[in-house]
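Visitor: coords below, sequence missing:
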């Protein structure tokens, strides 16, 4: 039995899902293929994901392949209640999600999704897999395999595997080339700035934007912030990534140094306390704090609350103004949660088209391949990643070259010299 906020919102949800679907041609092609081939026939899927119109496209594709789907939210602030209603009322999925639910409700919904006894699991941050291994070990024997689509979740899965705790194979969908390129770089780059602008209506041109982390998400953010006229400062712990940022012309500083000069701070690291009390103490009046990492731990919100003498809410949606004892005001966006999903709409549908295509094809592969995989973190097969890119190019009416037979022979021979 689903748990959603308002079933009467289904009509609005369907209209928005159909709008997003028009920008997801790759997933549409896979859905048509799945309807014919039924690669997931009879399988139960439990997913913990953002309840958005784009996610609805993935759920419908899995259903077309023969799966029954139970869906819980991976972030209460990103849940679209009309999408949840449409998935239940019009598309026959089980959904356990309400916008703005508290931590207790969040985990209750994950437990409800798991009650369906899934064969495959899809996770967005590893909370569902974590819950399985800690609270619902009775279900571990029925789970064949799963997918994880976030950097944070993959980090947690690798640690579980390292400790010998992971009980079934998980595929790091997050680590495909297509997802790094489209989702992390172009999607996060655009949608994070979209969330900041919607929440604050601030002009980014001329501002100093400090970006913590120069992975694929950080690179995308830095490129787009520079394009909008901002001065960009990168903070990093990885010497190679820091060097890459410097050679691309970005300033690179420790956070302790950058904290005093930044106008906008964006965290995209997957780690905790990246912006801590020491940094908050020296920030300038009006500094904006935004997180685009999966969990709300990258900015030390507890320290911010302890340092503040007043907190003003409601001036603008998804903004909280923390007033320090010296009169400085620090503006926290979306409670320190994912700003692109809480203050905006997340990635454009065209971006999620590729990420969810990776997910759908990987699920179909796992339906049979799971028996050959160990309880570890596995990569998506290269041919799946290549197929998604090929389908996307075709949808854009772009053709590319093919190797001739002579070129194939040359690449596969070690006997031919210069």
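Guide: Thanks, I have it. Note that this is a predicted model, so its numbers are computed, not measured.
Visitor: from now on I want contacts and neighbour counts done on CA atoms only, so please keep to that.
Guide: Fine.
Visitor: tell me the centre residue of this structure?
Guide: residue 150 (5.1 Å; C-alpha atoms, centre = their mean).
Visitor: list the contacts of that one.
Guide: Residues near residue 150 by C-alpha atoms under 8 Å, 6 or more residues apart in numbering: 124-125, 173-174, 294.
Visitor: and these, which two are furthest apart?
Guide: Greatest spacing in the contacts of residue 150, by C-alpha to C-alpha: 173 and 294 (15.3 Å).
Visitor: neighbour count: the two, which is higher?
Guide: Between residue 173 and residue 294, counted using other C-alpha atoms under 10 Å, residue 173 has the larger neighbour count: 28 against 23.
Visitor: neighbours of residue 144, how many?
Guide: Per other C-alpha under 10 Å, the neighbour tally for residue 144 reads 22.
Visitor: and for residue 85?
Guide: Counted with other C-alpha under 10 Å, residues neighbouring residue 85 total 29.
Visitor: now do the one 10 residues further on
Guide: Applying other C-alpha under 10 Å, we find 28 residues neighbouring residue 95.
Visitor: ok so, going back, ok, now how distant is the residue nearest to the centre of the chain from residue 322?
Guide: Going from residue 150 to residue 322 by C-alpha to C-alpha, to the nearest Å gives 30 Å.
Visitor: ranges for the strands of the stretch 201-350 of the chain?
Guide: Secondary structure of the stretch 201-350 of the chain (DSSP state E, counting those that start in this stretch): strands at 208-212, 231-235, 251-252, 264-267, 288-291, 308-313, 319-324, 329-333.
Visitor: looking at those strands, which is closest to residue 34?
Guide: That would be strand 288-291 among those, by C-alpha to C-alpha, at 36.5 Å.
Visitor: distance from the chain centre to that closest one, please.
Guide: Taking C-alpha atoms, centre = their mean, to the nearest Å, one finds strand 288-291 lying 17 Å from the centre of the chain it belongs to.
Visitor: for comparison:
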């Protein structure tokens, strides 16, 4: 990848330290080794420039993998700007390199407070975007609530989180989603792999980096058995843990049972767990009555998008003392004498304490994001307001390119087979 040095100080940005750029560039290049699909899209975009003249803002976790999405968007010709989608998910060296080495305006710092985060959302909207890449729908929600006059500028948005899709569906139900939104999250090459394998591995990576504890033999309670919960449960089991799943959906609960896991209500699981992982997308999944009955030293963490799944306010009210015991690890001493340990301030543990999903799986997720932006631009004015799926042919093309890069071949239908599966007259 060719990098052209720029005069970074002349580019608007808010990053921690531009001197971190050399390390960030090194790590970005390392991640690129595992992202062959997005690299092909970057190369094509550089030739075809499908986003020429389009103002685009991306609200994403600023990681080495996101850097390659940002580079693809720039190669496509967009006038782009990047902000963080979570106060603890930014990798400061990556943010510095995107500014200094790639000429991309970035407004993100690891550990930024909520006021700074919301100010960065406003900076993103000041860019008057035509396309928004969102991660949790904060930018879109702020646009609708506070910047109605800018909706006319918008071609559409893309969203790649379950939480964000839930919010977009609620917006459409309430009649305020008056523009197209591409549902990247539900693309097969996204949620089957990113949510399951990416979240599964990176969540445990974050827990281990924050605590350095042995998972084998521990009882791990996974709240939620969507694709992220499946990944967390499967990887925990693979590390030798005893896994309990909590669910509100009877179908998912049956699936968890048949996958070999115990299923209990949180009230019954709370006294049994050594480690708790929330991945529901809902609020206060673990709350006061659960903290009260947990084992002394129980560890709780969240891998859902927002820091609302663990009721930290009620935990703080029960505590007589709170202290840092390791990086990203706080011990709450309760009035009953027991301690509850919270990782990553209840934010995404895989990004707060670790590096997020491995680049090989984000290759497909961000390929979907890049192609979704091209799809919006190509179909400007043609898409109805509301949620739109990634076209099936794009989904399959991403899978085909990934297999090709992995050196894996698959079968193709014969003419006879094609005729058979498209016919209703042929029978036994």
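Guide: Okay, I see it. All values derive from a computational prediction rather than experimental measurement.
Visitor: need the TM-score between these chains.
Guide: Once superposed, chain against chain, the TM-score is 0.98 (TM-score structural alignment, normalised by the length of the first structure); 417 aligned residues with a C-alpha RMSD of 0.9 Å.
Visitor: related to what we said a few turns ago, how about JSON lines for the strands of the stretch 201-350 of the first structure, with distance to residue 5 of the first structure and mean neighbour count added?
Guide: Formatted as JSON lines, the strands of the stretch 201-350 of the first structure follow (distance: least, C-alpha to C-alpha, whole Å; neighbours: other C-alpha atoms under 10 Å):
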{"stretch": "strand 208-212", "distance to residue 5 of the first structure": "36", "mean neighbour count": "25"}
{"stretch": "strand 231-235", "distance to residue 5 of the first structure": "40", "mean neighbour count": "23"}
{"stretch": "strand 251-252", "distance to residue 5 of the first structure": "45", "mean neighbour count": "18"}
{"stretch": "strand 264-267", "distance to residue 5 of the first structure": "31", "mean neighbour count": "26"}
{"stretch": "strand 288-291", "distance to residue 5 of the first structure": "27", "mean neighbour count": "28"}
{"stretch": "strand 308-313", "distance to residue 5 of the first structure": "24", "mean neighbour count": "14"}
{"stretch": "strand 319-324", "distance to residue 5 of the first structure": "24", "mean neighbour count": "22"}
{"stretch": "strand 329-333", "distance to residue 5 of the first structure": "24", "mean neighbour count": "23"}
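Visitor: once you drop chain neighbours, what's closest to the alignment partner in the first structure of residue 242 of the second structure?
Guide: Aligning on TM-score structural alignment places residue 242 of the second structure opposite residue 231 in the first structure. For residue 231 of the first structure, ignoring the flanking residues on the chain, the nearest one in space by C-alpha to C-alpha, 6 or more residues apart in numbering is residue 208 at 4.6 Å.
Visitor: what of residue 171 of the second structure?
Guide: Closest residue to residue 171 of the second structure in three dimensions, ignoring its sequence neighbours and counting by C-alpha to C-alpha, 6+ apart: residue 177, at 5.3 Å.
Visitor: I'd like the distance between residue 93 of the first structure and residue 353 of the first structure.
Guide: Applying C-alpha to C-alpha, the value for residue 93 of the first structure to residue 353 of the first structure is 20 Å.
Visitor: which of these two has more residues huddled nearby?
Guide: For residue 93 of the first structure versus residue 353, neighbours defined as other C-alpha under 10 Å are more numerous around residue 353 (28 against 22).
Visitor: contacts only, for the more buried one.
Guide: 23-27, 54.
Visitor: list only buried entries from these.
Guide: Among the contacts of residue 353 of the first structure, those classed as buried by 16 or more other C-alpha atoms under 10 Å are 23-27, 54.
Visitor: okay if I get those as TSV plus distance to residue 222 of the first structure?
Guide: Formatted as TSV, these follow (distance: C-alpha to C-alpha, whole Å):
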residue	distance to residue 222 of the first structure
23	26
24	26
25	29
26	28
27	29
54	25
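Visitor: ok, so of these, who is nearest residue 154 of the first structure?
Guide: Nearest to residue 154 of the first structure out of those is residue 54 (C-alpha to C-alpha; 21.5 Å).
Visitor: which residue lines up with that closest one in the second structure?
Guide: That one, residue 54 of the first structure, aligns with residue 65 by TM-score structural alignment.
Visitor: let's verify that match: helix, strand, or coil?
Guide: The assignment at residue 65 of the second structure comes out as helix when based on DSSP: H, G, I helix; E, B strand; the rest coil.
Visitor: that one contacts residue 359, doesn't it?
Guide: Yes: using C-alpha atoms under 8 Å, residue 65 of the second structure is in contact with residue 359, at 5.7 Å.
Visitor: so what sits against both of the two?
Guide: Between them, residue 65 of the second structure and residue 359 share these contacting residues under C-alpha under 8 Å, 6+ apart: 31-32.
Visitor: for residue 196 of the second structure, which non-adjacent residue is closest in space?
Guide: Closest residue to residue 196 of the second structure apart from its sequence neighbours, by C-alpha to C-alpha, 6+ apart: residue 231 at 4.1 Å.
Visitor: how about the one you found, what's its match in the first structure?
Guide: Residue 231 of the second structure maps onto residue 220 in the first structure, by TM-score structural alignment.
Visitor: how far away is that match from residue 333 of the first structure?
Guide: When residue 220 of the first structure is compared with residue 333 of the first structure (using C-alpha to C-alpha), they lie 20 Å apart.
Visitor: check residue 37 of the first structure too.
Guide: 45 Å.
Visitor: quick one on the thing from earlier: the match of residue 231 of the second structure: how many residues sit nearby?
Guide: 22.
Visitor: now the helices for the stretch 301-418 of the first structure?
Guide: Under the criterion DSSP state H, counting those that start in this stretch, the stretch 301-418 of the first structure contains helices at 301-307, 339-342, 349-369, 382-395, 405-411.
Visitor: what's the answer for the stretch 101-250 of the second structure, then?
Guide: Under DSSP H, counting those that start in this stretch, the stretch 101-250 of the second structure gives helices at 114-126, 138-146, 162-173, 188-190, 199-211, 227-238, 250-258.
Visitor: for residue 427 of the second structure, find the nearest of these.
Guide: helix 188-190 (30.9 Å).
Visitor: how big's the offset between the closest one and the first structure?
Guide: Superposed on the first structure, helix 188-190 of the second structure shows a mean distance to its aligned partners of 1.0 Å (mean C-alpha distance after the TM-score superposition for the first structure).
Visitor: in the first structure, what stretch matches that helix?
Guide: On the basis of TM-score structural alignment, helix 188-190 of the second structure is assigned to residues 177-179 in the first structure.
Visitor: run through who's touching that stretch.
Guide: Contact with stretch 177-179 of the first structure is made by 173, 354-355, 358, 385, 388-389, as judged by C-alpha under 8 Å, 6+ apart.
Visitor: apply 6 Å and report the result again.
Guide: With contacts defined as C-alpha atoms under 6 Å, 6 or more residues apart in numbering, stretch 177-179 of the first structure is touched by residue 355.
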